[in-house]
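Novice: dropping a prediction and its sequence here:
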Amino acid sequence: MRLAFVSDIHGNLAALDAVIADMSHREIQCVVNLGDSLSGPLLPLETADRLQNLPWLHVAGNHERQVLRLPVERQNLSDAYTSGQLNPFVKNWLASHADPADPRLHSAKFWPEHLGHDVALCHGSPRSDIEYLLETPEGESARLANVTEIEERLAGLVPESITLLACGHSHVPRTVRLRSNLLIINPGSVGLPAYEDDHPYPFSKFHRIENGSPDARYAVVEKSGGDWSCELISVAYDHESMAILADKRERPDWAHALRTGWMPSV
């Protein structure tokens, strides 16, 4: 079985197209999108049009929830721009994505016909769509979470029978092996390689995520002999076209992140 995972496209159509092209050479049996597909100052409607024509499985992210459920006046700049671009048809399509809080996702009971009986999914962590599973903000950066932190965030929601758990949200491509038989993967972000976040955490009031490259990220996993292996893939694409678009939308933070994979120096 060979699966591909994408996450955090954030309306970056050029990056998405590059990932789709790269996948076409890899004999992928099923693609799972882990959420945050459209939100941002780029091309949310056009990205939705592309995704709707693909036979992918979709999990909602926190930005889908925010775009669909928060009043526009309470949305951040990226969500508010996206809300203004989407028509009712696209919003209905977003609402059809799997709820990341659905316990069936965490126990491989949502799409077993496509993924088997040992693949679990979430957006952030199983207990929250805005919680990093594999990273812990500390100061102005985010470090690899330790085993105790990861187990706490799993919150007993992932059965022992699960051997692969895919998450997104942090935009950091990473693999972690836990409990000797559980591989946790984050494919990284297709469309946004760096950002700043002022959400408060126990050891941080403000942090940056920076991957140091403008490339689009995704992951391919393969099961052989009962064990999963993962390839974290970095795809070069025409990021300058998206950075120019971010500049036109008066989002220099996005433009710098898209060009470099870093946030602007303070």
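Specialist: Looks like it came in fine.

Novice: C-alpha from now on. contacts and neighbour counts both.
Specialist: Noted.

Novice: what about V19, how many residues nearby?
Specialist: Here the number of neighbours of V19 (other Cα atoms under 10 Å) works out to 23.

Novice: got a list of what it touches?
Specialist: 190, 216-218, 235 (Cα atoms under 8 Å, 6 or more residues apart in numbering).

Novice: quick one: the strands in the protein?
Specialist: 2-6, 30-33, 57-58, 119-121, 135-138, 141-144, 164-166, 174-178, 182-186, 194-197, 207-210, 216-224, 227-235 (DSSP state E).

Novice: what about the ones you listed, which gets the closest to D253?
Specialist: strand 194-197 (7.8 Å; Cα to Cα).

Novice: buried sites along the closest one?
Specialist: By 16 or more other Cα atoms under 10 Å, the buried positions in strand 194-197 come out as 194-196.

Novice: re the thing from before, could you dump the strands of the chain to CSV with distance to R50?
Specialist: Output for the strands of the chain, formatted as CSV (distance: least, Cα to Cα, whole Å):
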stretch, distance to R50
strand 2-6, 14
strand 30-33, 13
strand 57-58, 13
strand 119-121, 23
strand 135-138, 31
strand 141-144, 32
strand 164-166, 23
strand 174-178, 27
strand 182-186, 23
strand 194-197, 24
strand 207-210, 27
strand 216-224, 16
strand 227-235, 18
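
Novice: Q85 contacts P44, correct?
Specialist: Yes. Between Q85 and P44 there is a contact at 7.0 Å, judged by Cα atoms under 8 Å.

Novice: structure B:
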Amino acid sequence: MSYTNRWFLKQAAALFGAALLLFGLSTSALVGAILANQVWLPKSIDQGWATLVGAVVGLSIVSVQASVGFRNLRRSQAHQAGLARASQLEQAQLDREARRDQFELQSKHDDQLKLLEKKALAAALNGELLAVHSYLSDRTRSVQTQKVLYEAMPTEVLIPGAQIEIKGAPTPIFDASISKMGLLEPSLISDIIELFQKSKVDISTPADKIPAGMIAKMLGAIVDGWDATHPDFLHLLKRFISVQYGSVDPGARILAKQPEANYK
């Protein structure tokens, strides 16, 4: 059985009411006897009266003590509830701070990981850029040799089976890194894609109906195109280095092509 404060109060009130009823009945009989001159002041208290008075006084004391005890218990329970609420609020605050700290740590970790991936991507593309630069330099020297040979021929002569064949540079790292380009700055992405795509272009066309002098001019245009593109490689190289080592980014290639730009 579950006993509550309300149950104890009800029990105490019932006992106290019964005692008061018995006391009232006994007192009424006593008053009637006194008025009838049958009883005045007794020399001793009857055992029954003593028991009744003791019960009334005892129950009164018990009732008062129970009331005080229950009041103190309610206060204690309210105090405990307040402490529990305060503890819950404090724990909730600690949990929020812990989650915030964890989020900040995770954000720093993610930023650091992103920075490492960014530097690794720049380093890989930088290495391939050097390889592409070397490949195009060798190709330009070969085209220059072909140009000289065609220039040595009569200008209007047609060469059976002649063909202009220019192979673009292989760029496997660039091709595999397209999905990771978002790690880099937008202007840097633009420069990378433009330069690498130009480097990949293949030229393959029959030239048996083109005079030797015209072929020589076409090959000369390819050589001149490399001379104009060469500074772009140097500028992109500087941009990659700035990402790798955290130095100042020289900016977009189109801005560096201003008259005051110096590639030397």
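Specialist: Everything's here; your move. All figures in this text were calculated on a predicted structure; none of them were measured in a lab.

Novice: after superposing, what score do the chains get?
Specialist: Scored against TM-score structural alignment, normalised by the length of structure 2, the superposed chains reach a TM-score of 0.19; 90 aligned residues with a Cα RMSD of 6.6 Å.

Novice: about what we covered before: out of the contacts of V19 of structure 1, which is most surrounded?
Specialist: R217 (31 neighbours).

Novice: that one contacts E231, correct?
Specialist: No. Shown here, R217 of structure 1 and E231 do not form a contact pair, counting by Cα under 8 Å, at 10.6 Å.

Novice: so for Q85 and P44 of structure 1, which residue has more residues nearby?
Specialist: Using other Cα under 10 Å as the criterion, Q85 of structure 1 and P44 rank with P44 on top: 25 against 14.

Novice: state the distance from the more buried one to W254 of structure 1.
Specialist: P44 of structure 1 sits 15 Å away from W254 of structure 1, taking Cα to Cα, to the nearest Å as the criterion.

Novice: same question for R50 of structure 1.
Specialist: 22 Å.

Novice: show me which of these two is the more surrounded one.
Specialist: W254 (29 against 12).

Novice: thought the more buried one was touching A246?
Specialist: Yes. W254 of structure 1 is in contact with A246 according to Cα under 8 Å; the separation is 6.1 Å.

Novice: contacts only, for Y150 of structure 2.
Specialist: 212-213, 215-216 are the contacts of Y150 of structure 2 under Cα under 8 Å, 6+ apart.

Novice: let me fix that, I meant to ask about P172 of structure 2.
Specialist: With Cα under 8 Å, 6+ apart, P172 of structure 2 has no contacts at all.

Novice: next one: it from Q197 of structure 2, what distance?
Specialist: On the measure of Cα to Cα, P172 of structure 2 and Q197 of structure 2 end up 12 Å apart.

Novice: what do you get for A212 of structure 2?
Specialist: In terms of Cα to Cα, A212 of structure 2 sits 29 Å off from Q197 of structure 2.

Novice: what of I241 of structure 2?
Specialist: I241 of structure 2 is 21 Å from Q197 of structure 2, by Cα to Cα.

Novice: is S204 of structure 2 in a helix, a strand, or coil?
Specialist: strand (DSSP: H, G, I helix; E, B strand; the rest coil).

Novice: and the spatially closest residue to it that is not a sequence neighbour, which helix or strand is it part of?
Specialist: Leaving aside its chain neighbours, S204 of structure 2 sits nearest to E165 (4.5 Å; criterion: Cα to Cα, 6 or more residues apart in numbering). Applying DSSP states H and E as the criterion places E165 of structure 2 in strand 163-166.

Novice: what do you get for L115 of structure 2?
Specialist: helix 47-151.

Novice: residue nearest the centroid of structure 2?
Specialist: Among the residues of structure 2, the one closest to the centroid is S107, at 5.2 Å (Cα atoms, centre = their mean).

Novice: what's in contact with stretch 54-66 of structure 2?
Specialist: 9, 12-13, 15-16, 19-20, 23.

Novice: show me those that map onto helices.
Specialist: When DSSP state H defines the helices, the subset of the contacts of stretch 54-66 of structure 2 inside them is 9, 12-13, 15-16, 19-20, 23.

Novice: rebuild the residues you listed as JSON lines, extending it with distance to L113 of structure 2 and neighbour count.
Specialist: What follows is those, written out as JSON lines (distance: Cα to Cα, whole Å; neighbours: other Cα atoms under 10 Å):
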{"residue": "L9", "distance to L113 of structure 2": "69", "neighbour count": "15"}
{"residue": "A12", "distance to L113 of structure 2": "73", "neighbour count": "18"}
{"residue": "A13", "distance to L113 of structure 2": "75", "neighbour count": "15"}
{"residue": "L15", "distance to L113 of structure 2": "78", "neighbour count": "17"}
{"residue": "F16", "distance to L113 of structure 2": "79", "neighbour count": "19"}
{"residue": "A19", "distance to L113 of structure 2": "84", "neighbour count": "19"}
{"residue": "L20", "distance to L113 of structure 2": "85", "neighbour count": "18"}
{"residue": "F23", "distance to L113 of structure 2": "89", "neighbour count": "17"}
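
Novice: next up, the contacts around the closest residue in space to L52 of structure 2 that isn't next to it in sequence.
Specialist: Among residues not flanking L52 of structure 2 along the chain, F23 sits closest, at 7.0 Å (Cα to Cα, 6+ apart). Contacts for F23 of structure 2 (Cα under 8 Å, 6+ apart) come out as 52-53, 56.

Novice: H58 of structure 1 against N33, yeah?
Specialist: Yes. Using Cα under 8 Å, H58 of structure 1 is in contact with N33, at 4.8 Å.

Novice: and the two? Which one has more around it.
Specialist: More crowded of H58 of structure 1 and N33, by other Cα under 10 Å: N33, with 26 against 22.

Novice: what's the spacing between the more buried one and L77 of structure 1?
Specialist: Counting by Cα to Cα, the gap from N33 of structure 1 to L77 of structure 1 is 23 Å.
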